[in-house]
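> here is my input, please return the structure:
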Amino acid sequence: MPDVKLEIQMLHDRVMVRISPEDGERRSSGGIVIPATAQMAKRLAWGDVHGVGTNVRHVKVGDRVLFNPEDQYEFEVQGATYLVLRERDVHAVASERSDHGTGLYL
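Predicted coordinates:
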């Protein structure tokens, strides 16, 4: 298949998210490297929205969302891994919206 850019339209209240690359290996405040495989308390992740369904009201393409990555469906498109979640599974939205103050909605 040639290198063609696919346009994916999500359905209903679904959101297509790509996990941010910095959510892998982390550093503690003391400088210790914590690998992505380290088991910790349930950790939420930030991701970038790449598609939204027709019934999604509070999230748009380009927003960063906070969600639990362990309870979602994962799929791959042209070598990139994405997650599908419902809008109600989004805990917060960080965007460049200037009409509501800070841009972080919890």
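
> when you work out contacts or count neighbours from here on, use the C-alpha atoms and nothing else.
OK.

> and the strands in this protein, which stretches?
14-19, 26-27, 33-34, 45-52, 64-67, 73-77, 80-86, 92-94, 104-105 (DSSP state E).

> please provide the structure for the following sequence as well, for comparison with the first:
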Amino acid sequence: MTVKPLDDRVMVKLEKTESKTAGGIIIPDTAQEKTQTGTVTAIGDNKDVIKVAVGQKVMYDKYAGTQIKVDGVEYLILKMSDIIAIIE
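Next up is the predicted model:
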């Protein structure tokens, strides 16, 4: 299945958080902090507003976007205004 965001929206592949500390303690999913970074996998068709490109790593607002699952992989569809930084 292919998902193409519309207008000023961006699709981001979520990064998995480390579930084990440096000391070897396993952190359950319910206690982990929500990840706020991901990789852009698709962009909408409003090129005037969208300032990121496919493949860039970005940081976004904590509770932004709509989470979806495509072929077992978790993605987030965000508005461009919810992206706060490009990570280089």
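
> excluding chain neighbours, what is closest to the most centrally placed residue in structure 1?
The centre of structure 1 sits closest to G47, judged by CA atoms, centre = their mean, with a distance of 2.5 Å. Once flanking residues are discounted, G47 of structure 1 sits nearest to I19: 4.1 Å by CA to CA, 6 or more residues apart in numbering.

> is it true that that neighbour touches R64?
No: using CA atoms under 8 Å, I19 of structure 1 makes no contact with R64, being 9.4 Å away.

> between these two, what contacts are shared?
Shared contacts of I19 of structure 1 and R64, defined by CA atoms under 8 Å, 6 or more residues apart in numbering, are found at 46-48.

> thinking again about what came up before, residue in structure 2 matching the residue nearest to the centre of structure 1?
Under the alignment by TM-score structural alignment, G47 of structure 1 pairs with G38 in structure 2.

> its match and P5 of structure 2: what is the separation?
16 Å (CA to CA, to the nearest Å).

> try Q36 of structure 2
With distances taken as CA to CA, Q36 of structure 2 is found 19 Å from P5 of structure 2.
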